[in-house]
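just the structure for this:
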Amino acid sequence: MRIGRREFIKLGGASAAYVLAGGAVAAPTGRAIIDVHMHAYPATMQLSTPVTNPITGAVSPIRTGADHLAACIAEMKKHNVVKGVVSGGDGDRIQAAIDWHDRAPDRFVAGAGIRGSADTPLPPLDQLRKAFADGKLKVLGEITSQYAGFSLSDPRYEPYLALAEEFDAPVALHTGTMPAGTSFDPCCTTARARLGNPELVEEALNRHPKLRLNIMHGGWPYLDDTIAMLMLYPNVNIDTGAVDWLLPRPAFHAWLRTLVESGFSKRIMFGSDHMYWPDAIGLAIDGIESAGFLTETQKQDILHDNAMRFYKLAPGG
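Predicted coordinates for the structure are as follows:
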């Protein structure tokens, strides 16, 4: 999920709008976890507003992008998150992710965060081609076409999807909804909720049948449409980013249970989408671990094994 400075400030004061409910915090299991939905910010980024978790209200000492990276690594170690798929947030969405990978190449897989709006134009194709060829980038995404006012099926994304197909690079797409008031923000006046419907990517998938597509945020709240896409397209997976810690716990569990009972436990991947709040990684993990309806095998699949298969990660990562 892309979130800008203004939304960050708004969410920081919105903890009353969200509530963790529905059971005690699950005990850590020590299992290895893969987070397929992380965000990097430039090391020089400065935050003038204290970072307050919108769920817990906890205030973090983070003031720079470098602080943010250090805190994310600390949280990953704390929760045994052995690998993170990361794309850029504000600023240079490609270089920030590459910088994280360069800092900890065994820990991070770098993705190219692209949009295609007036304020964040699509990067030169040659730049991306070189980065993929050099192995600096492994994922195309997070693609935030919804914020730009387009679906992934829009022709402007065609050469980028062809490039992903050429390099067998997974594509990660923002779907679902956005923070309150996004379309009134000067950066995102073209953003529309309807463009987050996962079914809108169908034409792109048919033009590029070799694509592996991660429907980020699991397409929430378009549950039926997400199930329809999973049923028809075996090359599609989803992640649980943001919904596993920002939604009230009973609502998240009801959504997740429907997907699992529909037969898709092998297609769901854990993502935190922690944004500016590294401590959200633990909250997101607990969203899965505390789901009493999941078997241990299903938890292992969601928290680790499904991502290993989808992202074709090396054993041990």
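
every contact and neighbour count from this point should use C-alpha atoms.
OK.

element containing the residue nearest in space to the middle of the chain?
Within the chain, one residue has its C-alpha closest to the average C-alpha position: by C-alpha atoms, centre = their mean, that is His37, at 3.1 Å. With elements delineated by DSSP states H and E, His37 resides in strand 33-40, which encompasses its position.

sequence B follows; please return its structure for comparison with A:
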Amino acid sequence: MTVGMAGGMKGDEGEDVRRFWRGLGIPGLVDVHTHFMPESVLRKVWAYFDGPGPLTGGVEWSITYRAEEDERVGMLRGFGVRAFTAMLYPHKPGMAEWLNRWAVDFARRTPDCLHTATLFPEPGVAEYVRKALDDGARVFKAHVQVGAYDPADALLDPAWGVLAEAGTPVVIHCGSGPSPGKYTGPEPVGRVLARHPRLRLVIAHMGMPEYEDFLGLAERFGEVRLDTTMAFTDFSEEFAPFPGRALPRLSGLGDRILLGSDFPNIPYPYVHQLRALERLGLGEDWLRAVCHDNGARLFGL
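Reported below is the predicted structural model:
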């Protein structure tokens, strides 16, 4: 089963995806970057992509998997995704706690979702981060571009400390792609890591387009990881190509690269992300680690 660019079913993309991971000899996929959120919020996200707005860099962006929540969950299960996330994020104060409450319910009714929470620089953030951890959150999402905040903001410092102490991964969109923000780029994140070197940041989108700078942070800080979300695909290579000279560094960090897809908000079929990784030519051991083993180890699957 697959969903076309207009949302209609066609072909059997599920079989294509399953054939990919079966060929690697792994039990399925672990995707650390998928989006589930309250329907009212998701519809606004989709409407934004339909724009396109300034955060998409003026790029035409069709949503391939525009479907109801239960159908989207079923698609991931049909692909053989063993574990996935509910990447949700606030764009203003007072929104994160509400999203976190929704995420508790979603995780309870979706056991293969890694319970996801979020945060924003505001008074009380450390307290609601602790509450989310107590409620079972296993991964957090931070979106510097959409939230338009400095990740090194003093208001966030105690929350980063709580998450570092807990060893809870944080998927953070902090690269300047597809459109730069005031606080995107490696420098603000470097300041966070200087204060919290054990913080398990997962750099979304491989840090696109500042790939090499974020690879450098991963080489410097042993708990930093990167996810593959949209990187290396035909779509992203047009405006933010990954430099071929950095492939040896990508290979060397093979134990800290995690599969991410951005499902459902991608302008191409899910299997294309997998094929884009395959054509890097880094070998089956690297692919097995990225598509399953690294995420399974990080989350104790």
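
which parts of the stretch 201-317 of the first structure are strands?
213-216, 236-239, 268-269 (DSSP state E, counting those that start in this stretch).

put together a markdown table for those strands, with distance to Gln127 of the first structure and mean neighbour count on each row.
Below are those laid out as a markdown table (distance: least, C-alpha to C-alpha, whole Å; neighbours: other C-alpha atoms under 10 Å):
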| stretch | distance to Gln127 of the first structure | mean neighbour count |
| --- | --- | --- |
| strand 213-216 | 22 | 28 |
| strand 236-239 | 27 | 25 |
| strand 268-269 | 29 | 29 |
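
would JSON lines of these with distance to Gly91 of the first structure be doable?
As requested, the strands of the stretch 201-317 of the first structure are arranged in JSON lines below (distance: least, C-alpha to C-alpha, whole Å):
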{"stretch": "strand 213-216", "distance to Gly91 of the first structure": "21"}
{"stretch": "strand 236-239", "distance to Gly91 of the first structure": "24"}
{"stretch": "strand 268-269", "distance to Gly91 of the first structure": "27"}
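
please identify which of the ones you listed is closest to Phe108 of the first structure.
With C-alpha to C-alpha as the criterion, Phe108 of the first structure lies closest to strand 268-269 of these, at 16.2 Å.

which part of the second structure matches that closest one?
Aligned using TM-score structural alignment, strand 268-269 of the first structure spans residues 257-258 in the second structure.

apart from its neighbours in sequence, what residue is nearest the alignment partner in the second structure of the residue nearest to the centre of the first structure?
The alignment partner of His37 of the first structure in the second structure, by TM-score structural alignment, is His33. Across the structure, with C-alpha to C-alpha, 6 or more residues apart in numbering as the measure, the residue nearest His33 of the second structure apart from its sequence neighbours is Gly260 (4.5 Å).

just to check, the one you found is in contact with Thr34?
Yes - the pair Gly260 of the second structure / Thr34 is scored as a contact, 7.1 Å apart, by C-alpha atoms under 8 Å.

neighbour count: the two, which is higher?
Gly260 (27 against 20; other C-alpha atoms under 10 Å).

contacting residues around the more buried one?
The neighbours of Gly260 of the second structure, taking C-alpha atoms under 8 Å, 6 or more residues apart in numbering as the test, are Asp31, Val32, His33, Thr34, Ala204, His205, Asp227, Thr228, Thr229, Met230.

can you list those in CSV and add distance to His143 of the second structure?
Converted to CSV, the contacts of Gly260 of the second structure look like this (distance: C-alpha to C-alpha, whole Å):
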residue, distance to His143 of the second structure
Asp31, 18
Val32, 15
His33, 12
Thr34, 14
Ala204, 9
His205, 12
Asp227, 14
Thr228, 16
Thr229, 14
Met230, 16
